[in-house]
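*Asks:* test case, fold it:
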Amino acid sequence: MTALSDAGGHVLVVNAGSSSVKLAVLDPVSGRRALTGLAERVGTQDASVRIDRDGERSTSTPDDVSHAGVIEALLALMTGDERSSITAVGHRVVHGGPTYSSSVVVDDVVRADLEALTPLAPLHLPGNLAGIDATTAALPDLPQVAVFDTAFHRTMPAYAAQYAVPRSWRDDLDVRRYGFHGTSHRYVSGAAAELLGRPPGELGLVTLHLGNGCSAAAVRGGRSVDTTMGFTPLEGLVMGSRSGDIDPGVIPYVAERLGVDAAEVVRRLNTESGLLGVSGTSNDMRTLLEAAAAGDEDAALAVELFCYRAAKHVAALSVALGRLDAVVFTGGIGENSAPVRAAVLARLSVLGVHLDAEANHANGATTGGRISTPGGPVALVVPTDEELLIARDTADLA
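*Replies:* Predicted coordinates for the structure are as follows:
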């Protein structure tokens, strides 16, 4: 992070969830952070807020623990110069439904549309809307911009976006594959093109966002043509606590045998499955790698399943590209776990991708992100920066 510059205005980026609010004030050109902030346990009497800048932390306990209250408390921890430097507010919004294919300035019509889309993301959109409402009230003279996780994937062709379900489900209920993590996939695909020194329009990439939530995307010519997440973020790869792909017939079977409803089974697929479910101990890849090395067979199986499923989806997504120029690793695991990248790439040798073990061990730091040997598709490590992408979209529209 750095002190405020004289180069121009800053963007306040807000990521409001159901029980937390993350924010950053940053320069949309350089990406330098003037400060970051976090409100935790929003809506409870244990709510707390903090601002971090230049190695120093300011904290407070808000009197009003609502989204509006904690955002006011976060703004109150900023200096007058920091607040006055903000020229626009950008919001991460999880779902844009079938309507929004790009970022948009929030007005009354957009606000009403997002309210109507809440059934598509009932766990996320209420928090996103609360963040928009709170910053609008606190900073009424500044434009508010919604940047959608789903927007990047609106370019998927119909054969990739649609499920083979009754047409009325698509037409009347908006059941289709939306995809998520779009801001991350969009950012790293552009950054990968820069590292490769080639125009995005010439490239076929598979971007792998691996963290507690995981997804992969096929990016051809700078546009998403397929992705692993679908109607919800539950589809696709094995994740920290999400199952990823599963036969839908499992849901009524488990519900009947356990005496619970379908919603409870889906809750457990979201929160008690994935790495956590297979290992029985943890959703943290670092913990599982250590446990596997110490002989924990369940931890080893969880890691192997995670890596196998990731490689399997990379291979499948290469079909959508017609060619594979690069595999791009990002996210907390993708950027930092050399053993996971090695295990994924070992299974992708069939596509001609071969690991450079030394470069991989250094997370690509000394090779411009490249962790593969010459002569085939490239493997890259590219740190994601969703906040910067949100800030740039916001600055472009505000």
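*Asks:* going by C-alpha atoms from here, please, whenever you check contacts or count neighbours.
*Replies:* Fine.
*Asks:* please verify my assumption that Leu77 contacts Arg57.
*Replies:* No - the pair Leu77 / Arg57 is not scored as a contact, 9.8 Å apart, by CA atoms under 8 Å.
*Asks:* shared neighbours, these two?
*Replies:* Arg50, Ile51 (CA atoms under 8 Å, 6 or more residues apart in numbering).
*Asks:* and the two? Which one has more around it.
*Replies:* Leu77 (20 against 13; other CA atoms under 10 Å).
*Asks:* for Asn15, see how far away that one is.
*Replies:* Leu77 sits 18 Å away from Asn15, going by CA to CA, to the nearest Å.
*Asks:* check Gly274 too.
*Replies:* Between Gly274 and Asn15 the computed distance is 25 Å (CA to CA).
*Asks:* who's more crowded, the two?
*Replies:* Neighbour totals were compared for Gly274 and Asn15, and Gly274 leads with 26 against 20 (other CA under 10 Å).
*Asks:* before we go on, could you also do this sequence so I can check it against the first one:
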Amino acid sequence: MKVLVINSGSSSIKYQLVDPATAEVAASGVVQRIGEEVEPDVVTVEHSCGDRTFEYRGSIADHAAGLHVVFDLFTAAGQDLAHADLGAVGHRVVHGGEVFYQPTVIDDTVVKAIEDLSALAPLHNPPNVIGIESARALLPDVPQVAVFDTAFFHQLPAAAKTYAIDAEVAAAHGIRKYGFHGTSHDYVSGQAAEFLGRERADLNQIVLHLGNGASASAIRAGRAVDTTMGLTPLEGLVMGTRSGDLDPGIIFHLIRTAGMDVDDVDALLNRHSGIKGISGVNDFRELGQLIETGHPTAKLAFDVYIHRLRRYIGAYLIELGRVDAITFTAGVGENDARVRAEALAGLERYGIRVDADRNAERSRVARRISADDSEIAVLVVPTNEELAIARASAELVG
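*Replies:* Next up is the predicted model:
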């Protein structure tokens, strides 16, 4: 049995056809720049199938059209999904609110509930719903499953998930810390335990999911007890284009003195802040090149990023009391040795010692980068949210 995993983002669709038992990827691809006004033949969709690649070139009006392109590419590759051994379609859904905290078979009621949660994730849940509805129309006889990004953090302790605002207002509007990247944090913490030959229930871990979006989590005995993202994915670490934590008074100041409205501030903090806001770029490879050339703000952007990251690592070391493993994952965490080194520099007295040679090695498999005498294991573990979604979907539909 195979599972088609669909991650329908604000302007993209990522997809994989996965065998959840073997982790083999039969096909994968990404549709980008959906709905953008582009010249014909500018957007290229590459469908990878084994050692073969199939392409579509042209503009894509909306997510429904994007999924039709995906299905056409499957057919062109000889993988007609309507007649494949397809056990389920697994959808990544960003926000489950208080309603959804485990994988859920999708029906009309579930779609409506996900749609109603769009107020909490206006950039993410609406395209998630479009992806779900399009896939249901194209594959009406295949079970569709929603796997929620917030699920792993649903049972955060009350002290960690509660914001210190009027309790009635918070209850009326669903204001609490939900956390995001939960599928990744859950998967990576499990893989870290497997790498160490330990049970998750025996381990206290800090997981650092560092990509264009970034989050950290504190996990005690397999259960998340804190995380950096909050009501929305804006809270916490400095990210590629998001500000992360800031004084809420800045928002009022910008509205009152800069003539900004709510949408202006939303765009500023989500799309034009973070690394990009300080340096002008949000790709860490470009940032590194700018630092090497002496760019005036690139080094500052890097330093601000590391400063915030170290602050949360320190907080979680104290919150957990005993830490057995610190694990880096996602695009930056898996590939940027400098970020890893700077994030943990000078922490030897806390039982953290990174081996410079191990850290400098590049690999696509789970590995240890801490020294042999490091009390806390420091790991790099590639995340695989698609496999996690595929396995959760397959388990649910039996």
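*Asks:* TM-score for this pair?
*Replies:* TM-score for the superposed pair, counting by TM-score structural alignment, normalised by the length of structure 1: 0.93. Supporting figures: 388 aligned residues with a CA RMSD of 1.8 Å.
*Asks:* burial count for Gly58 of structure 2?
*Replies:* Other residues close to Gly58 of structure 2 by other CA under 10 Å number 13.
*Asks:* make that Arg341 of structure 1, sorry
*Replies:* 25.
*Asks:* now the strands for the stretch 251-398 of structure 2?
*Replies:* 325-329, 367-368, 377-380 (DSSP state E, counting those that start in this stretch).
*Asks:* what residue in structure 2 is the furthest from its centre?
*Replies:* The centre of structure 2 is farthest from one residue, Thr257, which by CA atoms, centre = their mean lies 34.3 Å away.
*Asks:* Gly249 of structure 2 versus that one, what's the distance?
*Replies:* For Thr257 of structure 2, the distance to Gly249 of structure 2 equals 12 Å [CA to CA].
*Asks:* swap in Ala224 of structure 2?
*Replies:* In terms of CA to CA, Ala224 of structure 2 sits 30 Å off from Gly249 of structure 2.
*Asks:* do the same with Leu123 of structure 2
*Replies:* Separation of Leu123 of structure 2 from Gly249 of structure 2 (CA to CA): 23 Å.
*Asks:* and Glu194 of structure 2, by the same measure?
*Replies:* Going from Glu194 of structure 2 to Gly249 of structure 2 by CA to CA gives 44 Å.
*Asks:* and the two? Which one has more around it.
*Replies:* The neighbour comparison of Glu194 of structure 2 against Gly249 (other CA under 10 Å) goes to Glu194, with 12 against 9.
*Asks:* which SSE is the more buried one in?
*Replies:* helix 182-196 (DSSP states H and E).
*Asks:* mean shift between that helix and structure 1?
*Replies:* Here helix 182-196 of structure 2, set against structure 1 after superposition, deviates by a mean of 0.5 Å using mean CA distance after the TM-score superposition for structure 1.
*Asks:* average offset of the helix or strand just after that helix relative to structure 1?
*Replies:* Next helix or strand after helix 182-196 of structure 2 toward the C-terminus (DSSP H and E): strand 204-210. Aligned to structure 1 and superposed, strand 204-210 of structure 2 gives a mean residue distance of 0.4 Å (mean CA distance after the TM-score superposition for structure 1).
*Asks:* which strands and helices sit next to strand 204-210 of structure 2?
*Replies:* helix 182-196, strand 214-220, helix 298-320, strand 325-329, helix 330-335 (3 or more CA pairs under 8 Å, 6 or more residues apart in numbering; DSSP states H and E).
*Asks:* and the ones you listed as a markdown table, adding distance to Glu286 of structure 2?
*Replies:* Listed next are those as a markdown table, based on distance: least, CA to CA, whole Å:
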| stretch | distance to Glu286 of structure 2 |
| --- | --- |
| helix 182-196 | 25 |
| strand 214-220 | 18 |
| helix 298-320 | 9 |
| strand 325-329 | 19 |
| helix 330-335 | 12 |
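*Asks:* for Pro382 of structure 2, which of these is the nearest?
*Replies:* strand 325-329 (5.5 Å; CA to CA).
*Asks:* name the residues that touch the closest one?
*Replies:* 188-189, 192, 203-210, 334, 340, 376-383.
*Asks:* cool, stretch 137-147 of structure 2 as well?
*Replies:* 82, 86-93, 102-106, 132, 136, 389, 392-393, 397.
*Asks:* can you flag the buried ones in those residues?
*Replies:* 86-93, 102-106, 132, 136, 389, 392-393 (16 or more other CA atoms under 10 Å).
*Asks:* just those residues: which are in helices?
*Replies:* Among these, DSSP state H puts Ile132, Arg136, Ile389, Ala392, Ser393 in helices.
*Asks:* tell me who's in contact with the third one.
*Replies:* Taking CA under 8 Å, 6+ apart as the contact definition, Ile389 of structure 2 lies against Val5, Gly90, His91, Arg92, Val147, Thr183.
*Asks:* next: the fourth one.
*Replies:* Under the criterion of CA under 8 Å, 6+ apart, the neighbours of Ala392 of structure 2 are Pro103, Val147.
*Asks:* would you check how far apart it and Phe148 of structure 2 are?
*Replies:* According to CA to CA, Ala392 of structure 2 and Phe148 of structure 2 sit 11 Å apart.
*Asks:* which neighbours do the two share?
*Replies:* Pro103.
*Asks:* identify the residue of structure 2 aligned to Ala362 of structure 1.
*Replies:* Residue pairing (TM-score structural alignment): Ala362 of structure 1 is matched to Glu361 of structure 2.
*Asks:* could you do Ser20 of structure 1 as well?
*Replies:* Under the alignment (TM-score structural alignment), Ser20 of structure 1 maps onto Ser12.
*Asks:* nearest spatial neighbour of that match, chain-adjacent residues omitted?
*Replies:* Gln32 (4.4 Å; CA to CA, 6 or more residues apart in numbering).
*Asks:* what's the counterpart of that neighbour in structure 1?
*Replies:* Per TM-score structural alignment, Gln32 of structure 2 is aligned with Glu40.
*Asks:* its match contacts Val49, doesn't it?
*Replies:* Yes - counting by CA under 8 Å, Val49 is a contact partner of Glu40 of structure 1 at 6.5 Å.
*Asks:* looking at these two, which is more packed in?
*Replies:* Val49 (24 against 19).
*Asks:* geometric centre of structure 2: which residue is closest?
*Replies:* Short answer for structure 2 (CA atoms, centre = their mean): His181, at 4.1 Å.
*Asks:* now the corresponding residue of structure 1 for that residue. Nearest residue, chain neighbours left out?
*Replies:* Using TM-score structural alignment, the partner of His181 of structure 2 in structure 1 is His181. Among residues not flanking His181 of structure 1 along the chain, Asp149 sits closest, at 5.3 Å (CA to CA, 6+ apart).
*Asks:* tell me how many other residues surround the one you found.
*Replies:* A count of nearby residues for Asp149 of structure 1, using other CA under 10 Å, gives 25.
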